[in-house]
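Undergrad: Pasting the sequence and the predicted model now:
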Amino acid sequence: METARPIDLDTWPRREHFDHYRDQVPCSHAMTVDVDVTEFAAALRASTHKTYVAQIWALASLVNRHAEFRLTLTDAGEPAVWDVVHPMFTVFNPDRETFAASWVPYDADFARFHDRAVRALADHRGATSMFPQGPPPANCFDVSSIPWTAFSGFNLQIDGASEHFLPIFTLGRYTERAGRTFLPLAVQVHHAAADGFHTARLVNEFRELAADPTWVAG
């Protein structure tokens, strides 16, 4: 079983911010951006890889770069960091018009991750329960897709989520403008875990992966 590493509070630059946004002003913040994915979409069309799986892997690879997006609490209620977090993603059942939440272990090798995620999507497309694999591990973060529409804003109203520190991502439908392809991407994260700086850095790194998708064919 994977365990989280406690943070040394005496040397943690974020300690005051964590305490403030966890205890005094508990809140999350959300950012929605239109990401130019023209090169990314073209690379996927030229490959046999699935778009949704590639999007999930790109987000997972970035989340695992940064400790602020892998934050949790120990059993004693102290902040800690997972060494690795795994993506849990929605799988739509068109017959029931419901979704299942499936997860696969993160793998830095895109091809290996892709094969596992494709199998999970196929296995759970007809699922009739929300969690067909049973309770997910604590070190899972959420990715949802709304491929039926684009959007310019998306915000989850989470009740009682003062200790939900892992980020939540929502993907929308591609749009075409002036010969370029854009993807709506919404990021929601607890303010105790990360500030706008950290979220903006992650979004910009996602842009970089989309602009240079050589990893798609790898």
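TA: Looks like it arrived, so ask away.
Undergrad: can we go C-alpha only for contacts and neighbour counts from here?
TA: OK.
Undergrad: Can you list the neighbours in contact with the host helix or strand of residue 115?
TA: Assigned by DSSP states H and E, residue 115 belongs to helix 110-124. Contact partners of helix 110-124, identified using Cα atoms under 8 Å, 6 or more residues apart in numbering, comprise 49-50, 53-54, 57, 91, 100, 102-107, 132, 215-216, 218.
Undergrad: What of stretch 21-35?
TA: With Cα under 8 Å, 6+ apart, stretch 21-35 has contacts from 20, 152-155, 162-163, 182-192, 196, 199, 207.
Undergrad: switch the cut-off to 6 Å
TA: Defining contact as Cα atoms under 6 Å, 6 or more residues apart in numbering, one finds that stretch 21-35 is touched by 153, 162, 182-192.
Undergrad: How about the longest strand that the chain contains, which residues are buried there?
TA: Longest strand of the chain, by residue count under DSSP state E: strand 180-190. Going by neighbour count (16 or more other Cα atoms under 10 Å), the buried part of strand 180-190 is 181, 182, 183, 184, 185, 186, 187, 188, 189, 190.
Undergrad: go on, stretch 3-14?
TA: 4, 7.
Undergrad: Tell me the span between the first and last residue of it.
TA: End-to-end distance of stretch 3-14 (Cα to Cα, to the nearest Å): 21 Å.
Undergrad: Could you do stretch 184-201 as well?
TA: OK, stretch 184-201 end separation, Cα to Cα: 17 Å.
Undergrad: same check, this time on stretch 42-53
TA: 15 Å.
Undergrad: in that stretch, what counts as buried?
TA: For stretch 42-53, the neighbour count (16+ other Cα under 10 Å) marks 43, 44, 49, 51, 52, 53 as buried.
Undergrad: Included below, for side-by-side comparison, is a second structure:
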Amino acid sequence: MKFNIIDRENWVRKEYFEHYLQQQTTFSITNEMNITVLMENLRKKNYKLYPAFIFMVTKIVNSHREFRTSFNQEGNLGYWSEILPSYTIFDKKTYTFSSIWSPNASRFSEFHSQYEKDVEEYNGTGSLFPKTPIPDNHIPISMIPWSSFTAFNLNINNGGDFLLPIITGGKYSQIKDEWFLPVSLQIHHAVCDGYHASVFMNDFQRFADESADWL
């Protein structure tokens, strides 16, 4: 997958990037997303929420360069032309989890099928990373379906150089006739600001509301 080098000296974010990278400033934002329409459409087609969550998140990240900006293995700053989802699956026997990844698909039906194949193949392996090789161009996605939350914070240090977003969902809840899903976004301030966090959340809500168009 192509990695596009950023010309740091002429980059519009140069001052922001250097300041917040030195400070190792990360921040998180959590919103309760209204998934009422999404849940109705998922039930109509007998689809699961978690792969839909992964599909939506990946689509949003691939729509905005800021969420694909990182260092590559050579230490160069740039952005991936495409990001793949790396997500956790739970082992009910050992109460541990594995982190696997799936290729992107333009249609959700195709991604849902691939997701189910990967989960069936790699769940219960007793390994943290059973599917290898792990592509460099991936983002961590997870869900904590046993508990709702109003805030969540997960940090990957890596010397302060991990720039890609970390997305976590929680247990959805019903309020009157509507369903809400807590979604937490963890990002590095060197490459993303509050504006970009808001773009992510607004895009997620739009995808949920317009789910009939892509399910």
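TA: Here it is on my side, so go on. What you see is a predicted model, and the numbers here were worked out from it, not measured in a lab.
Undergrad: related to what we said a few turns ago, okay, and which of the buried residues of stretch 42-53 of structure 1 map to strands?
TA: Judged by DSSP E, strands contain none of the buried residues of stretch 42-53 of structure 1.
Undergrad: one step back: could you tell me which of the contacts of helix 110-124 of structure 1 count as buried?
TA: Counted by 16+ other Cα under 10 Å, the contacts of helix 110-124 of structure 1 give 49, 53-54, 57, 91, 100, 102-107, 132, 216 as buried.
Undergrad: In structure 2, what range does stretch 193-205 of structure 1 match?
TA: With TM-score structural alignment applied, stretch 193-205 of structure 1 matches the range 191-203 in structure 2.
Undergrad: For the matching stretch, could you pull out the residues that count as buried?
TA: For stretch 191-203 of structure 2, by 16+ other Cα under 10 Å, it's 191, 192, 196, 197, 200, 201, 203.
Undergrad: Stretch 21-29 of structure 1 now?
TA: So for stretch 21-29 of structure 1, counting by 16+ other Cα under 10 Å, buried means 21, 22, 26, 27, 28, 29.
Undergrad: Give me the three-state assignment for the first one.
TA: In other words, residue 21 of structure 1. Look at residue 21 of structure 1: counting by DSSP: H, G, I helix; E, B strand; the rest coil, its state is helix.
Undergrad: Likewise for residue 60 of structure 1?
TA: helix.
Undergrad: Look up how far residue 129 of structure 1 lies from it.
TA: In terms of Cα to Cα, residue 60 of structure 1 sits 24 Å off from residue 129 of structure 1.
Undergrad: In strands, which of the contacts of helix 110-124 of structure 1 fall?
TA: Per DSSP E, the contacts of helix 110-124 of structure 1 map to strands at 91, 100, 102, 103.
Undergrad: Now distance to residue 64 of structure 1 too, for the residues you listed, in CSV please.
TA: Below are these laid out as CSV (distance: Cα to Cα, whole Å):
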residue, distance to residue 64 of structure 1
91, 22
100, 24
102, 19
103, 15
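Undergrad: List just the nearest of those residues to residue 70 of structure 1.
TA: residue 103 (16.2 Å; Cα to Cα).
Undergrad: And the closest one, what's its match in structure 2?
TA: Per TM-score structural alignment, residue 103 of structure 1 is aligned with residue 101.
Undergrad: Would you check that that match makes contact with residue 88?
TA: No. Under the criterion of Cα atoms under 6 Å, residue 101 of structure 2 makes no contact with residue 88, lying 8.5 Å away.
Undergrad: residues contacting residue 188 of structure 2?
TA: Contacts of residue 188 of structure 2 (Cα under 6 Å, 6+ apart): 26, 163.
Undergrad: Against residue 92 of structure 2, how distant is it?
TA: 33 Å.
Undergrad: quick one: the equivalent of residue 180 of structure 1 over in structure 2 from residue 39 of structure 2, how far?
TA: If you follow residue 180 of structure 1 across to structure 2 using TM-score structural alignment, you land on residue 178. Taking Cα to Cα as the measure, residue 178 of structure 2 falls 10 Å from residue 39 of structure 2.
Undergrad: Over to residue 149 of structure 2?
TA: As judged by Cα to Cα, residue 149 of structure 2 and residue 39 of structure 2 stand 19 Å apart.
Undergrad: What of residue 29 of structure 2?
TA: 23 Å.
Undergrad: same question, residue 107 of structure 2
TA: In terms of Cα to Cα, residue 107 of structure 2 sits 18 Å off from residue 39 of structure 2.
Undergrad: Tell me which of the two has more neighbours.
TA: Between residue 107 of structure 2 and residue 39, counting by other Cα atoms under 10 Å, residue 39 is the more crowded of the two (20 against 11).
Undergrad: All set now, cheers.
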